[in-house]
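Visitor: compute the structure for the input listed below.
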Amino acid sequence: MRYNFQFDIVKHRRKFFALSIIITILGLLSLAIFNLNYGVDFKAGTNFDINVGQTTDQAKARDVLTQAGYTPASPPTIGGTNSDRVTVRFDKVMSQEDETKIGAAFKSAYGDQVSMEVNTVDTEIAREMGRNAIIAVLVSTIGIVIYVSIRFEWRFAIAAIVALLHDAFIVVSLFSIFRLEVNLPFIAAVLTIIGYSINDTIVIFDRVRENLRFAKLKTFQDLADLVNRSIWQTLTRSINTVVTVLIAALCLFIFGSPAIRLFSLAMIFGLISGTYSSVFIASPIWLVLKNRSLGSKAANAAVEK
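Guide: Below you'll find the predicted structure:
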């Protein structure tokens, strides 16, 4: 008896594959042409975190810097509405003299209560942090592949790793296309997304494996029905989970400080991409791989007869 689906996900798998391929190509083009907009964490530069002791705004902070003869890499950011914190980033390492002049300029505009914290990253440290970030993503990905291979089978592992790379690359591509700053919180967001995505994918895979125990698979349609049924049986759980986390990420993005705004935005991109890949990419890829084994079994049976 066929399962009565509201929407046949498997039937439209090629459309979802095509959409992901198109986004991937656009992301590759953007990275090739524009690269990423690296923050001070991944390139040499200096970051000033200034507490001016009174409510300020971006225009006034920019005027202070202009009058002092400095142009930051990006407009100064304010901690939020009625905030007294100003963050200024320069894409070069500032000297002690520059730091003193900037501090004096803000004290002249806001008073002696101004305090300032300066963080400088030189070229070698920036390169090392970039290497460590790549290693962290690779190690976490390899660990996930090993875990899925042991708990399930190699077909599930391949489908899971494709979905993980898909999610991470979608977030990276969007940050490249919209020229959003890539910093250490961004890497933390990518690692969080990888963990969330594999959790969502494994929930679906676990249901697929459970349904396999009672299924008699002879044709591709039998396998397609099993995958569709497994997805729909876990879809409510997936939607509830992503909506709950998405609300939290949106609140952080809207009401949080600028320091975590890009982290929140990366999480929003990743949550949407992770849910999409778990439902529309990972499971159909496993279906394609599994169907090949069914074809091999059928061919072997025919030869034996």
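Visitor: contacts, neighbours, all on C-alpha from now
Guide: Noted.
Visitor: show the subsequent helix or strand relative to the longest helix along the chain.
Guide: Criterion DSSP state H: the longest helix present in the chain is helix 220-255. Where DSSP states H and E defines the elements, the next helix or strand beyond helix 220-255 is helix 258-277.
Visitor: remind me what that next one packs against, helices and strands.
Guide: Here helix 258-277 touches helix 154-177, helix 184-212, helix 220-255, going by 3 or more Cα pairs under 8 Å, 6 or more residues apart in numbering; DSSP states H and E.
Visitor: re earlier: quick one: the longest helix of the chain to helix 258-277, angle?
Guide: Orientation note: helix 220-255 sits at an angle of 170 degrees relative to helix 258-277 (axes from the mean of the first three to the mean of the last three Cα atoms, to 10 degrees).
Visitor: now do helix 220-255 and helix 184-212, the angle between them.
Guide: Using the same axes, to 10 degrees: helix 220-255 against helix 184-212 is 150 degrees.
Visitor: show me what helix 220-255 is packed up against.
Guide: Helix 220-255 packs on helix 184-212, helix 258-277, helix 283-304, going by 3+ Cα pairs under 8 Å, 6+ apart.
Visitor: of all those helices, which lies closest to F156?
Guide: Of all the helices and strands packed on helix 220-255, helix 283-304 sits nearest to F156, with 6.0 Å by Cα to Cα.
Visitor: one more to line up against the first:
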Amino acid sequence: MRLKLVPSETNWPFFKRAKMTFGLSAVLFVASIVVFLTMGLNFGIDFRGGTTIRSESSQPVDIAAYRDAMAGLELGDVTITEVFDPSFGPDKNVAQIRIQAQDEVESITPETIAAVESALQTIDPAITFPSVESVGPKVSGELIKTAVLAVVLAIGAVLFYIWLRFEWQFALGAVAALVHDVMLTIGIFSVLQIRFDLATIAALLTIVGYSLNDTVVVFDRVRENLRRYKKLQLVEVLNQSINETLSRTLMTSVTTLVALIALFVLGGDVIRGFVFAMIFGILVGTYSSVFVASNVLLFLGVKRDWSKSDGGGAGTNFGNVKA
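Guide: Coordinates of the predicted model:
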């Protein structure tokens, strides 16, 4: 017996509320920008610079006691957080001590790290320090620029690729969906103040690739149906194409989410930010392939026969079709 997420043949009216769904996307997009500008991101050590010391103890983490023990070291801005993970046993209590870089110093000295460890050992002599990571402020600034450039270049490459493979209307629809997905992911990270580091940038680039793949599958079917059904209105062709690829889209998304949810629950806190970004990105990417990219294509319109020159009229044949 085969698993079916949707019936073999569907005819759901995806564009019945086109203005509402597209308006919702626009509101969420603008809200994400506002939240990002007002609240900012909780940048990890990769982007802020400084040193992160990870501690493990059999005793419960007492953040106030840790802070009091380190108060005499005069390290400036110090953040101490307890790391929760369902895979940790009762005797494994993990804390993360983040010491911000100051005065353009690439990292705190080994003597300072040893002083921090000694101070914490006065609370628990058996405490261990499995990892110490340091990033200087200059390096972190360069990483921010490189990360932004990587995302912009990826979206630009997508625009060029879709333009060559399809038409410029398809390219703009695909890029609109990608920008929508990336911005909403950044917005949720800003709202929840989840740590934003290089792993998150990797997740954003992965989301761009996943969303593009989803959109191209729909657009390929749209192009085929535009040639096959020359008398159907564009909105009908789009709706039929989405219904025909719906089973594939949902099956791909669900199977990917199953693996990601398992990683989110069992993978540990080190990759949790990356996995969360992937989960959220797949959800909004699946949504945007239908309700953003296709809506933009409906608004711009497309020509019907690619074997002939459009005489400069591409994008106007069905641009006035009402959804």
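Visitor: on that earlier part again, how about the helices and strands packed on helix 258-277 of the first structure in TSV, adding distance to A59 of the first structure and mean neighbour count?
Guide: Converted to TSV, those look like this (distance: least, Cα to Cα, whole Å; neighbours: other Cα atoms under 10 Å):
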stretch	distance to A59 of the first structure	mean neighbour count
helix 154-177	26	22
helix 184-212	26	20
helix 220-255	21	17
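Visitor: need those helices in CSV with distance to L26 of the first structure, can you?
Guide: Shown next, in CSV, are those (distance: least, Cα to Cα, whole Å):
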stretch, distance to L26 of the first structure
helix 154-177, 8
helix 184-212, 19
helix 220-255, 25
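Visitor: which ones are touching the closest residue to L262 of the first structure other than its chain neighbours?
Guide: Leaving aside its sequence neighbours, L262 of the first structure sits nearest to F186 (Cα to Cα, 6 or more residues apart in numbering; 6.9 Å). The neighbours of F186 of the first structure, taking Cα atoms under 8 Å, 6 or more residues apart in numbering as the test, are 262-263, 266.
Visitor: which of those residues sits closest to L19 of the first structure?
Guide: Nearest to L19 of the first structure among the contacts of F186 of the first structure: A266, at 20.2 Å, using Cα to Cα.
Visitor: nearest residue to the counterpart of that closest one in the second structure in space, ignoring adjacent ones along the chain?
Guide: When the second structure is aligned by TM-score structural alignment, A266 of the first structure is paired with A277. Nearest non-adjacent residue to A277 of the second structure, counting by Cα to Cα, 6+ apart: A203, 6.1 Å away.
Visitor: so P75 of the first structure makes contact with V86?
Guide: No. Using Cα atoms under 8 Å, P75 of the first structure is not in contact with V86; the gap is 10.3 Å.
Visitor: mind checking the SS state of I144 of the second structure?
Guide: helix (DSSP: H, G, I helix; E, B strand; the rest coil).
Visitor: and the counterpart of A163 of the first structure in the second structure, what does it touch?
Guide: Residue correspondence to the second structure (TM-score structural alignment): A163 of the first structure is matched to A177. For A177 of the second structure, the contact set (Cα under 8 Å, 6+ apart) comprises 211, 285, 288-289, 292-293.
Visitor: okay, those in TSV with distance to F264 of the second structure next?
Guide: Shown next, in TSV, are the contacts of A177 of the second structure (distance: Cα to Cα, whole Å):
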residue	distance to F264 of the second structure
S211	20
G285	19
S288	23
S289	24
V292	28
A293	29
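Visitor: which two of these have the greatest separation?
Guide: Most distant of the contacts of A177 of the second structure, by Cα to Cα, are S211 and V292, 11.4 Å apart.
Visitor: any idea how far the residue mapped onto D225 of the first structure from the second structure is from S294 of the second structure?
Guide: Aligned by TM-score structural alignment, D225 of the first structure pairs with E236 of the second structure. Going from E236 of the second structure to S294 of the second structure by Cα to Cα, to the nearest Å gives 12 Å.
Visitor: what of V61 of the second structure?
Guide: To S294 of the second structure, V61 of the second structure is 51 Å away according to Cα to Cα.
Visitor: tell me which of these two has more neighbours.
Guide: Shown here are V61 of the second structure and S294; by other Cα atoms under 10 Å, S294 has more neighbours (29 against 20).
Visitor: identify the residue nearest that one in space, chain neighbours excluded?
Guide: G173 (6.6 Å).
Visitor: can you check L217 of the first structure too?
Guide: L223 (6.1 Å).
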